[in-house]
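Peer 1: Structure for this input, please:
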Amino acid sequence: MTTGQVQPRRLLPVSPRVVFVGSGPGESGLMTIRGADILANAEIVVYDTHVHSEIVTAYVPQATEIIEAAQLGATASTRGRKLAELARPDKTVVRLSSDDGILFTTTTAEAAVCRKAEVEVEIVPGVGLSAATSAYTGTALTTNRVRSVRFIEAGPQTHVDVSRHRNTTHVLTGTTADHEQALRALLDDGWDEDTKVLLGWGISTTDQTSVETTLGQALTMAQTGGDRMVVIMGQGVESRGALSWFETKPLFGWQVLIPRTKEQGTSTAEALGELGAVGTVVPTIAVQPPRTPTQMEKAIRGLVDGSYEWVGFTSVNAVRAVRMWFEDFGLDSRSLSGVKVAAVGGRTAAALIDWGITPDLVPDGEHSARGLAAAWPDYVDDIDPMNAVLLPRADIATEVLVAGLLEKGWDPDDVTAYRTVRASPPPAPIREAIKAGDFDAFLFTSSSTVRNLVGIAGKPAPTSVICCIGPATANTAAEHGLRVDVLAEEANLTSLIDGLVEFAMSAREDDLAAGTTPTRPSQKRRRKKA
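Peer 2: This is a model prediction of the structure:
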């Protein structure tokens, strides 16, 4: 299930009701299906800004009223009373809670007040922070010898709560300040300074950091951690190396800028996410109708009347443009029956399939106008009824494809279906991050993306990794003073991302060989400034 695309199921009407939902450790994809379903149907959502902002963005419809929990009061009883009031007379109110929503939270206290006020209550548990820390750091909480786990709220009284039983794993959760007090209390209580511990923060997100250290050193290191920390004390800490799967992803923590439209860039960001990176989509072009629609109107009539043997799509935008033209004329994909359809590559083919059309031709090799021309069959007079081919395109000509089709005996009709114009500049924080080197890498998929990004946002910092999909794009990048670090072996996004992965892994190996801790390009720049 894709984050933020939950299909809401209408819930049975209730009046009134408060649903307490555990939000998980941080990553929005770890929200339970039940929790996401309830959020999609809630009329009011109460949340903690510093914990639940990503969850709200991913799962709560824009029309839903959202309220910060702090506005309902400082105590559980006050918040519970206000929640009950919000639910009357017949509303469903969702109260988001941290992690599993149960351990070390005020969920049950707030729920009890709601029940006392005769408001229906439901509690939906989420993924617990302790379990998530174990899973995302590869640290076993239980083994064949460790048969018990103690969950401890960090604080000054921790030394009273913690048992010294050797076959027990202790998991402490709380803020940085709470952990400082807890660690001091443990040391004052006689715990061995050399006791192995794991410190973790940002669990399940690309900001995750986990450090193996000793109890004596942990006090100093804890002061540099995030607001929400976890400390694990147990045998699993020493044997976690083989299970450290999350932070060892090839692009873990990398910030990658994708200069494409939101529709085109989303799938790229998802692919990068699987590799541990965060993809930020910055549109560099905007798509607009052609200045004179006459040619395209004539072409649409020709498609419907059977005047074309083929139609060739050279981009996702071309598919969208023709689809919009069809819809404006009250037509759908069935009007293309009898016309052979070609797509320049996999993503263009996917856009056609989404429209209900299975392309007849997709090049196996290079996904470009050149590759499509090479894959296009020759015109055979005895077999093909006609040699007319429609090429709906942007206001940028497709000479390579036109020349290739002419050479093979076809008569291409090169028609402007849409115009591409330079997009508006991105927000100031994005522009500043580009120039400051906060982005580790840039994925350029055409010469226009290079020119337009530099034009609307400025030139990337010298430390950023510049990745180009082909020689023409690389030449444009060089013309703009950019050092090209990655050139895709094949002209497609998969090859481009593979090239970035290879670059990142090679840089990591170089750092290790030099005896230094592997760092991302953005970290190396900040370290030099310091």
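
Peer 1: C-alpha only now, for contacts and for neighbours.
Peer 2: Fine.

Peer 1: What segments of the stretch 1-150 of the chain are helices?
Peer 2: Taking DSSP state H, counting those that start in this stretch, the helices of the stretch 1-150 of the chain run over residues 33-41, 49-59, 76-87, 107-116, 129-137.

Peer 1: biggest strand in the protein, by residue count?
Peer 2: strand 168-175 (DSSP state E).

Peer 1: Tell me which helix or strand comes right after that strand.
Peer 2: Using DSSP states H and E, the helix or strand that follows strand 168-175 in sequence is helix 176-188.

Peer 1: Mind giving me the packing neighbours of the next helix or strand after that following helix?
Peer 2: Remark: after helix 176-188, the chain's next helix or strand is strand 196-201, criterion DSSP H and E. Applying 3 or more C-alpha pairs under 8 Å, 6 or more residues apart in numbering; DSSP states H and E, one finds that strand 196-201 makes contact with strand 209-214, helix 215-222, strand 228-233.

Peer 1: What is the distance between the second one and the centre of its chain?
Peer 2: When you say that, I think you mean helix 215-222. Relative to its chain's centre, helix 215-222 lies at 33 Å (C-alpha atoms, centre = their mean, to the nearest Å).

Peer 1: Can you give the contact residues for it?
Peer 2: 176, 179-180, 183-184, 187, 192-197, 199 (C-alpha atoms under 8 Å, 6 or more residues apart in numbering).

Peer 1: do you know how far residue 307 is from residue 322?
Peer 2: Distance of residue 307 to residue 322, computed by C-alpha to C-alpha, to the nearest Å: 16 Å.

Peer 1: now the other sequence, so there's something to compare against:
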Amino acid sequence: MVYLVGAGPGDPGLITVAGLDRIREADVIVYDRLISERLLDYARADADLIYVGKVPGQVSGADVSHDQDAINQILADKAREGRRVVRLKGGDPFVFGRGGEEAEALRAAGIPFEIVPGITSAVAVPAYAGIPVTHRGVSASFAVITGHEEPGKPQSAVDWSHLAAAVDTLVFLMGVKNLPEIVTNLVANGRPETTPVAVIRWGTTPEQSTVTGTLADIAERVAEAGLTPPAITVVGEVVRLRENLSWFEDRPLFGKRVLITRTRRQASELARLLAAQGALPIELPAIEIEPVADTVPLAAAIDRLRDDGYAWCGFTSANAVELTFEHLAERGLDARSFGGTRVFAIGPATADALRSHGIAADV
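Peer 2: Model (predicted):
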């Protein structure tokens, strides 16, 4: 079985509940370049993680991971082994994600599949830049267009005259390289040069950056800012709303990189709190907590604790709490072992850890 799962636009919090469930259950995860790798933390420890990301403008040579036919083959081969395969794709699989092609290949190979839609960057990224794609009195329609079509293509799949005249908001995906041609085509087909434009790079992530302008100057502004892919382009009067609706880039720690050196288990919660304030947390655990090799003294202390041999028992860290209760569990014991012994905790995190095991610290 293969699950084609949309990972959302970059912020790992934007994946769907169904998508996260599939990641947790997967035997194999075949993932793209633009997904948040923090989502892979939810995978089982024994799951195979296979990277098949494609970098625009780069050819990988012998690396078949960048070839679509090879990706299709990987999906089919792993599924035939009887494994649950998740194909994790940025945004939504069916919005310029080649999910339809992969589903066709699976159907042709006789492999069952399931589609798990994701939040497309075409809507989420403008929202994180404070730009609604529709707005009463401003925009009643929007279109999502590939910006990756080769300039000068003899028969363009894009109806420029219709887009320029009949659609209020235009969202171009993957269009930074071709931005000058996009602008030229829109203006040549009647879109006013004064039309507002926004180009948003790495949208929904702490690295998000936004350049605004008009059709007359946006290509020059983007070049001056050194904006490179991945980015999307929004064309339309709704861009003016950003001045009043910008929120994501206004958070107190936006754009700050924060190195976290705590243990991985403790770092994850801190990383979540920092990310909520706009920071880019980088987890680099510098310490690792391991149980003592000689557990005889601890076992003796627990035996004495159960016999009410202590008036007080103190914990200096949450790690000490967890290791103690792991040892209790190994012996089939729990918080009842503390009996009438009073307990003190140093620090609120230690007190919280005790509370999670059913003990309210006396001090």
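
Peer 1: want to throw the contacts of helix 215-222 of the first structure into CSV with distance to residue 289 of the first structure?
Peer 2: Listed next are the contacts of helix 215-222 of the first structure as CSV, based on distance: C-alpha to C-alpha, whole Å:
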residue, distance to residue 289 of the first structure
176, 55
179, 59
180, 61
183, 64
184, 67
187, 70
192, 72
193, 69
194, 69
195, 67
196, 64
197, 61
199, 55
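
Peer 1: and which of these is nearest to residue 228 of the first structure?
Peer 2: In terms of C-alpha to C-alpha, no member of these lies closer to residue 228 of the first structure than residue 176, at 6.7 Å.

Peer 1: List only buried entries from the contacts of helix 215-222 of the first structure.
Peer 2: With burial judged by 16 or more other C-alpha atoms under 10 Å, the buried subset of these is 176, 179, 180, 183, 184, 196, 197, 199.

Peer 1: which among those gets closest to residue 441 of the first structure?
Peer 2: Checking those against residue 441 of the first structure with C-alpha to C-alpha, the nearest one is residue 199 at 28.8 Å.

Peer 1: residue contacts, the aligned residue in the second structure for residue 22 of the first structure?
Peer 2: Alignment note: residue 22 of the first structure maps to residue 6 in the second structure; criterion TM-score structural alignment. For residue 6 of the second structure, the contact set (C-alpha under 8 Å, 6+ apart) comprises 15, 19, 88, 89, 90, 91, 92, 93, 116, 117, 118, 119.

Peer 1: and the first one, what pairs with it in the first structure?
Peer 2: So the one you mean is residue 15 of the second structure. Aligned counterpart of residue 15 of the second structure in the first structure: residue 31 (TM-score structural alignment).

Peer 1: Any idea how many residues pack against the residue nearest to the match of residue 22 of the first structure when sequence neighbours are not counted?
Peer 2: Among residues not flanking residue 6 of the second structure along the chain, residue 118 sits closest, at 3.9 Å (C-alpha to C-alpha, 6 or more residues apart in numbering). When counting by other C-alpha atoms under 10 Å, one arrives at 25 neighbours for residue 118 of the second structure.

Peer 1: next one: the one 3 residues further on
Peer 2: A total of 24 residues lie near residue 121 of the second structure under the criterion other C-alpha under 10 Å.

Peer 1: for residue 241 of the first structure, same thing?
Peer 2: Counted with other C-alpha under 10 Å, residues neighbouring residue 241 of the first structure total 12.

Peer 1: On the three-state scheme, the alignment partner in the second structure of it is what?
Peer 2: Aligned by TM-score structural alignment, residue 241 of the first structure pairs with residue 243 of the second structure. Per DSSP: H, G, I helix; E, B strand; the rest coil, the local secondary structure of residue 243 of the second structure is helix.

Peer 1: Quick check: residue 282 of the second structure touching residue 264?
Peer 2: No - using C-alpha atoms under 8 Å, residue 282 of the second structure makes no contact with residue 264, being 11.0 Å away.

Peer 1: the more surrounded of the two?
Peer 2: More crowded of residue 282 of the second structure and residue 264, by other C-alpha under 10 Å: residue 264, with 18 against 14.

Peer 1: Show me what the more buried one aligns to in the first structure.
Peer 2: Superposed on the first structure with TM-score structural alignment, residue 264 of the second structure falls opposite residue 262.

Peer 1: Now do the contacts for that match.
Peer 2: Applying C-alpha under 8 Å, 6+ apart, the residues near residue 262 of the first structure are 281, 282, 283.

Peer 1: wait, residue 145 of the second structure sits on residue 172?
Peer 2: Yes - Residue 145 of the second structure is within contact range of residue 172, at 4.8 Å (criterion: C-alpha under 8 Å).

Peer 1: ranges for the strands of the stretch 401-530 of the first structure?
Peer 2: Along the stretch 401-530 of the first structure, the stretches classed as strands by DSSP state E, counting those that start in this stretch are 411-416, 419-422, 441-444, 465-468, 484-487.

Peer 1: about what we covered before: list buried residues within the contacts of residue 6 of the second structure.
Peer 2: Among the contacts of residue 6 of the second structure, the ones that count as buried by 16+ other C-alpha under 10 Å are 15, 19, 88, 89, 90, 91, 92, 93, 116, 117, 118, 119.

Peer 1: Which members of those occur in strands, if any?
Peer 2: Using DSSP E, these in strands are 88, 89, 116.

Peer 1: Including distance to residue 48 of the second structure, could the residues you listed go into CSV?
Peer 2: Formatted as CSV, those follow (distance: C-alpha to C-alpha, whole Å):
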residue, distance to residue 48 of the second structure
88, 13
89, 16
116, 20
